[in-house]
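Novice: Next input, structure requested:
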Amino acid sequence: MRIAMVGTRGIPARLGGAERVVEELARHLVLRGHEVLVYCRRGHVGANGNGRCGSGPLRLFTPHCEGKHLEAFTATASALWDLLRRDVDVVHVHSPGPAMLSWLPAAAGRPVVFTVHAPDWRRDKWSPAARAMLRGGLWCGMKCAAKVTAVSASLAEELENRYHRPVLYVPNAAPACETVGVRCLPAWGLTPERYLLHVGRIVPEKRLDLLLQGWTTATTDAPRRPGENAWKLAVAGAWNDSPYGRACRAAAGPDVVFLGPRHGRELSELYSHAAAVVQPSVLEGMSLVLLEAAAYGRCLLAAEIPANREVLGEAALYVQPDDAAALAAALGRCMKCEDERARLGESARRRLAELPTWADVAQTMERVYQAARAEAQ
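Specialist: From the prediction side, this is the model:
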């Protein structure tokens, strides 16, 4: 099959879970003999020229307008306009915003598959008008797509109940991760097993502000034997110059290290040597951060939301969303209880064995594409 993927910034992934899902899915679909076109936005993925990404999918760059509210819409519009001139068997639209234009390929007789990665229409960073637009995109995707998938079982159930149509649960795969040695940590002022790690964009729904509040409380009583380095909180994630981002930086003490976005080996090093990974986010689809942390055998501290329970089961410490006191207590527990950290980390690693591989996910999506084509004929 010839499959076109629309709605992400592009590959190789630099920001966002959806981009990493598209990268892995496209690569494994190519390994299964399919031709995959991934539409990309200039300025997000390094090289800006059309061409094959290694031996994997074909990257195509189309024009778009700059701006928080225009970029995704105009990039999707130009991508869909381009693919209407191409011979493709399936159009795979990712996320509710881009799905606003899913009627275009559907009207042209191209089978559309729509994947919901997270409830984007609830994100705090969007204005009421933008959230309304995202709900409109969700409605279009649910009405125009031949098949709909979601990465979370609870999200799939919610969409089925709201739109009265089947939504297939296709979880993200367990990542393949290898522990790496210490190279960059000293330059960042971090000591192995003496820092907690938060990975994610600095946006309101990730609740970094709550984490910083809890961290200040927890570190007051953090254990420290003579000769040991102080505990630190490492924050790896992109941020823009927003009021929320500035407030988080202002609230952080000298024991909080802002590292900016980290990828590849640098991110592997952070995961490999963190005492625990903390995810207080109140809005997730299926968190790739938690999956990656579990693959490294890290102790996990996460907000008690259905999407996180689906990933981790009992293999994590949970706190109620937006409960700063409970989060502070759990952070202190992570720092004090080395044996519990090791036990939970191993439990998380075993939990991943229950998840599919990316090869399994690609095979499942192949069947979804075939069903969408059959339905359109």
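
Novice: For the rest of this, base every contact and every neighbour count on C-alpha atoms.
Specialist: Noted.

Novice: In the stretch 251-377 of the chain, mark out all the helices, start to finish.
Specialist: Secondary structure of the stretch 251-377 of the chain (DSSP state H, counting those that start in this stretch): helices located at 264-273, 288-295, 306-312, 324-336, 338-352, 358-376.

Novice: Any idea which of those helices gets closest to Gln279?
Specialist: Among those, the nearest to Gln279 by C-alpha to C-alpha is helix 288-295 (7.6 Å).

Novice: on that earlier part again, can you convert the helices of the stretch 251-377 of the chain into a markdown table and add a column each for distance to Ala132?
Specialist: Converted to a markdown table, the helices of the stretch 251-377 of the chain look like this (distance: least, C-alpha to C-alpha, whole Å):
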| stretch | distance to Ala132 |
| --- | --- |
| helix 264-273 | 35 |
| helix 288-295 | 26 |
| helix 306-312 | 23 |
| helix 324-336 | 30 |
| helix 338-352 | 36 |
| helix 358-376 | 28 |
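
Novice: Quick check: which of those is nearest to Met1?
Specialist: Of the helices of the stretch 251-377 of the chain, nearest to Met1 by C-alpha to C-alpha is helix 358-376, at 8.7 Å.

Novice: before we go on, could you also do this sequence so I can check it against the first one:
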Amino acid sequence: MIKVCVIGVRGVPLCIGGIETICRELYPLIYQLSTDWDITILARNTVSEKSYTYKGIKIKVIPALTLPGLENFVHTFVSLIYARLFLHPKLVHLHGIGPGFFSWFARLLGFKTIVTHHAQDYLRPKWGFAGRSILRLGEIISCIFANKVICVSESLQIYLDQQYRFLRSKRVVIRNAGSLNFDAVQSDLTVLERMELEPKKYILAVGRLDETKAFHELIEAYNLAQIQNYKLVIVGGGHGTTAYIRKLEKLSSDNVVFAGSFFDDDLAAIYRNAALLVNPSHMEGYCLVVAEALSANLPVLVSDIPPHREFGLPGECFFNVGDVAALARKISVEDYEIYYSVEASKKQMLNTWQSNAEKHVQLFTEMIR
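Specialist: The predicted structure follows:
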């Protein structure tokens, strides 16, 4: 058995977040590919159990400080010590450049170390000078000390190669998947009925309620467009009650619905029955939301940022970042099918979690050898 420890995750399966979604999909598939992998996720915030198993993956909860901005940082350090003393893994997989700050420490403890770079988190407005500096340093340290750095998009790898011209051979691209199981959900309208929604009569946005997702701009564009026939539904939650979440809640109305978080079949049904997916985000490492929408054969409108360009969407699917007036014009058209791309949907459907897991297994195996 080859032991692997995963660090940088709040919890699996029910915690909200892109990294949590990735871990929920990825590691059970790695386990299915070969039971030789003994995978333990060292989580910091999950259900009440101290330890449990999810689809063959061991989850161990390591208590974390609840200090804002320091929780993940301190938890990574403590988890690495716990791994060394009690689990003795061959390989440690750190998710994010915050945990990546400790890639030097993981190497010092004798672990083969992978860091997955999910996004340039230091660009998020919530971080002050100290937080941004630590995250930037985490990015540099990851590039120096990790045995491998996985970039979740080609644009992220290009950025790293331009910014840090050393040790480029360590960096690999494994694009995230995002293909929910859309089989047999077309006729399952229960979740829509609970929200009083009609199929193909709502514009959908999905994501964490974070300022970089720019949902406030989408709501402003929706109100400016004065659309009568479609509601705006925002699916996702936030961490705590931030000033931004309170700001968004004030924008709620009969036609602007904050639906909360959904998973699995319910989320698939919400995607499948939307008229249009809009992602106005100012920054992404790789956008799971767009991947899922394309897998559901939805028309999509997205902000013009490099990670969104990787999906192969035609020009009419883009609007300039922060351009509320342009977005309002685009969602005012009579037929959203002009934003549907057969080619982009077919391309995304080939990028499954199964293929993603196979690439990780290949990388893990090469490192162990």
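
Novice: residues in contact with the nearest residue to Arg110 of structure 1 once chain neighbours are set aside?
Specialist: The shortest distance from Arg110 of structure 1 to any non-neighbouring residue, by C-alpha to C-alpha, 6 or more residues apart in numbering, is to Val90 (6.3 Å). Val90 of structure 1 sits next to 1-4, 110-113, 369, 372-373 when contact means C-alpha atoms under 8 Å, 6 or more residues apart in numbering.

Novice: again, but for Arg41 of structure 1
Specialist: 8-10, 61-64, 75.

Novice: Number of residues surrounding Gln354 of structure 2?
Specialist: Gln354 of structure 2 is flanked by 18 other residues according to other C-alpha atoms under 10 Å.

Novice: you'd agree it is up against Tyr27?
Specialist: No. Applying C-alpha atoms under 8 Å as the test, Gln354 of structure 2 and Tyr27 come out as separate, 10.4 Å apart.

Novice: Relative to Glu19 of structure 1, which of the helices of the stretch 251-377 of structure 1 is closest?
Specialist: Glu19 of structure 1 lies closest to helix 288-295 among these, at 10.9 Å (C-alpha to C-alpha).

Novice: quick one: the closest one to helix 264-273, angle?
Specialist: 60 degrees (axes from the mean of the first three to the mean of the last three C-alpha atoms, to 10 degrees).

Novice: For helix 288-295 of structure 1, give me the average deviation versus structure 2.
Specialist: Superposing on structure 2 and averaging over aligned pairs (mean C-alpha distance after the TM-score superposition for structure 1), helix 288-295 of structure 1 comes out at 0.9 Å.

Novice: what does that helix correspond to over in structure 2?
Specialist: Per the alignment by TM-score structural alignment, helix 288-295 of structure 1 matches residues 288-295 in structure 2.

Novice: contacting residues around that stretch?
Specialist: 18, 176-180, 206-207, 271, 277, 279, 299-300, 308, 311, 344-346, 348-349.

Novice: one step back: out of the contacts of Arg41 of structure 1, which end up buried?
Specialist: Those of those that meet the buried threshold are 8-10, 61-62, 64, 75, by 16 or more other C-alpha atoms under 10 Å.
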